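Trainee: Attaching a predicted model along with its sequence, questions to come.
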Amino acid sequence: MYSSIMGCVYCFAWIGDEQYLRPDPMYGGAMSRFGLVGIILIAGVSASSAADLMRPAPAVPTAFDWTGAYVGLHLGYGWGDSDFVDSEYNGAPPYFPVVNWSVDSDGWLGGAQAGYNFQHGAAVFGVEGEIGYLNLRGTKVQPGLDPYGFPYDGYGKVRGGWYGAISARLGYALDRTLIYVKGGAVYSGAKLGFLDTCTEDPCGNTTISISKKVEWGYLLGAGVEHAWTDNLTAKIEYAYMDFGRSTIHGLGYVGGWNAVPFNIRSDLSVHSVRLGINYKF
């Protein structure tokens, strides 16, 4: 349109230099040079406007849509804390003191996840299932001396295992970046154990080796996920798992306390950081 108008300006300058005033056959007068220039300008602008209408409109980018199913893998690191309570001193009479101690554990974790998201405006709702292996390892002896003056020789143990979880997710989408929180139930075959091999009086040659799966707990987490392409996303996530308190039951065998029941209270909570990648269908 700019070139058309400039062309008309040059036309106006040329007309200004020419002697073009001619008698009008109808009115017997002279045509105004400004009238002729106006006609030329209108014709140029009309042609330019028609060209603009025929030119295709530029494409408008659309926001990323998080709706849909996805599958992926995750890998990370976890660290746990467990509290053990021996209130029976390996089955001895109740005048023995209660012993409390903590066992730290840590290890890698990894697994797979799958889920589905629904997006409404900037809000994203979803459900996600995951399964993996939590490779926790930790052992610590009971602290202090027993009433006989011997160091305690009972150990609290933490050993990892497979886990599975189902969680609801709630997020806020900033186009290709999703900030989310999650919460749900988790089940694990990780074990809490107690080991004591006694070779001194009064227990004699007695071994206590008992353990229990942590089983059900709850999971809470938060993370950031980014869509690098329309199908490939990556995330970093923090997740906390708490399996509550349980009692490890078992029997001593061999020696003076053979077949004596033992009960050790214990718990497990786990912090973890995961990196994950998802394929969105």
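Mentor: Good, I have the coordinates.
Trainee: When you work out contacts or count neighbours from here on, use the C-alpha atoms and nothing else.
Mentor: Fine.
Trainee: host element of G38?
Mentor: helix 33-54 (DSSP states H and E).
Trainee: ah, wrong one, I meant Y180
Mentor: strand 177-198.
Trainee: Off-centre distance for that strand?
Mentor: Offset of strand 177-198 from its chain centre (C-alpha atoms, centre = their mean, to the nearest Å): 17 Å.
Trainee: what do you get for stretch 50-61?
Mentor: 42 Å.
Trainee: Okay, helices next: where are they in this protein?
Mentor: 2-17, 33-54 (DSSP state H).
Trainee: Can you verify my assumption that V45 contacts S4?
Mentor: Yes: in this structure, V45 is within contact of S4 by C-alpha atoms under 8 Å, at 6.6 Å.
Trainee: how about the strands in the chain?
Mentor: For the chain, the strands defined by DSSP state E occupy 68-86, 99-120, 123-141, 154-174, 177-198, 206-227, 232-251, 261-280.
Trainee: ok, and here's another one to check against it:
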Amino acid sequence: MLTKTALGMALVGALSAPVLAGGLTEPLPEAPVAAPVAPVVVGTDWTGAYIGGQLGYGDVNATGLDGDGVTYGLRGGYDWDFGNWVLGVGADYDWTDIDLGGAGDTLDSVARLKLRAGADLGRALVYGTAGAAHAKADVGGSSLSDTGWFAGVGADYLITDQWTVGAEVLTHQFDDFDNSGVDVDATTASVNVGFRF
């Protein structure tokens, strides 16, 4: 009989052990697992005015007048940032050192009024540009000037929040330059440094 009682008590103890294993306190809820956070890319706002300087190279082709040389000048404008796209207006002026191959024949300067539209890639702005160009030249002892058009591509990169570096390649066309009967085309490639306000 003692054996049956001992066996019964052992069975009750074995069955109740899992119930008492956690103690009398309630189990704590599991801490929530934080979801991984995707990196946030902070967009760059290209809205605002800018000024700067540029240095480049120009190649001029016309009937009997061809030459190439250094260009250097000033630039400025204003951009509006619409999220992924940027629209802007600007102007620049280049002095040139381009000998056109004749005795004293030179291209003296090129001024441009510009429109540009491009993609906001964060710290980089890649754009197309076009507009009106006005060139002055000395040919055959006469001072000539004419207005034509230009188009090209460029890119600016923010090295700080206000300072930029960039590059631009433009093609220019002047038909019947100053009623001379000569069509002039020119290509310029330049690098620039700018300050944004």
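Mentor: In hand now; what should we look at? The structure presented is a predicted model; accordingly, all values stated were derived computationally and were not measured.
Trainee: quick one: TM-score?
Mentor: Between these two chains, after superposing, the TM-score reads 0.78 (TM-score structural alignment, normalised by the length of the second structure); 179 aligned residues with a C-alpha RMSD of 2.8 Å.
Trainee: re earlier: so for F12 of the first structure, which of the strands of the first structure sits nearest?
Mentor: strand 154-174 (54.5 Å; C-alpha to C-alpha).
Trainee: quick one: that closest one to strand 206-227, angle?
Mentor: Interaxial angle of strand 154-174 of the first structure relative to strand 206-227 (axes from the mean of the first three to the mean of the last three C-alpha atoms, to 10 degrees): 10 degrees.
Trainee: can you redo the strands of the first structure as a markdown table with distance to V9 of the first structure and mean neighbour count?
Mentor: As requested, the strands of the first structure are exported to a markdown table (distance: least, C-alpha to C-alpha, whole Å; neighbours: other C-alpha atoms under 10 Å):
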| stretch | distance to V9 of the first structure | mean neighbour count |
| --- | --- | --- |
| strand 68-86 | 59 | 19 |
| strand 99-120 | 54 | 18 |
| strand 123-141 | 56 | 19 |
| strand 154-174 | 50 | 20 |
| strand 177-198 | 52 | 20 |
| strand 206-227 | 53 | 19 |
| strand 232-251 | 56 | 18 |
| strand 261-280 | 58 | 20 |
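Trainee: Next, format the ones you listed as JSON lines and append distance to C11 of the first structure.
Mentor: Converted to JSON lines, those look like this (distance: least, C-alpha to C-alpha, whole Å):
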{"stretch": "strand 68-86", "distance to C11 of the first structure": "61"}
{"stretch": "strand 99-120", "distance to C11 of the first structure": "58"}
{"stretch": "strand 123-141", "distance to C11 of the first structure": "60"}
{"stretch": "strand 154-174", "distance to C11 of the first structure": "54"}
{"stretch": "strand 177-198", "distance to C11 of the first structure": "56"}
{"stretch": "strand 206-227", "distance to C11 of the first structure": "56"}
{"stretch": "strand 232-251", "distance to C11 of the first structure": "59"}
{"stretch": "strand 261-280", "distance to C11 of the first structure": "61"}
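Trainee: Spatially central, which residue of the second structure would that be?
Mentor: Central residue of the second structure (C-alpha atoms, centre = their mean): L125, 1.2 Å from the mean position.
Trainee: Can you find the partner of it in the first structure?
Mentor: When the first structure is aligned by TM-score structural alignment, the residue opposite L125 of the second structure is L178.
Trainee: What separation do you get for the closest residue to that match other than its chain neighbours and E128 of the first structure?
Mentor: If the residues on either side of it in the chain are set aside, L178 of the first structure comes closest to E225, at 5.0 Å by C-alpha to C-alpha, 6 or more residues apart in numbering. Note on E225 of the first structure: its distance to E128 of the first structure, by C-alpha to C-alpha, to the nearest Å, is 14 Å.
Trainee: same check, this time on S246 of the first structure
Mentor: Distance from S246 of the first structure to E128 of the first structure, by C-alpha to C-alpha: 27 Å.
Trainee: Turn the helices of the first structure into JSON lines, columns for distance to A234 of the first structure and mean neighbour count.
Mentor: Output for the helices of the first structure, formatted as JSON lines (distance: least, C-alpha to C-alpha, whole Å; neighbours: other C-alpha under 10 Å):
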{"stretch": "helix 2-17", "distance to A234 of the first structure": "48", "mean neighbour count": "14"}
{"stretch": "helix 33-54", "distance to A234 of the first structure": "42", "mean neighbour count": "13"}
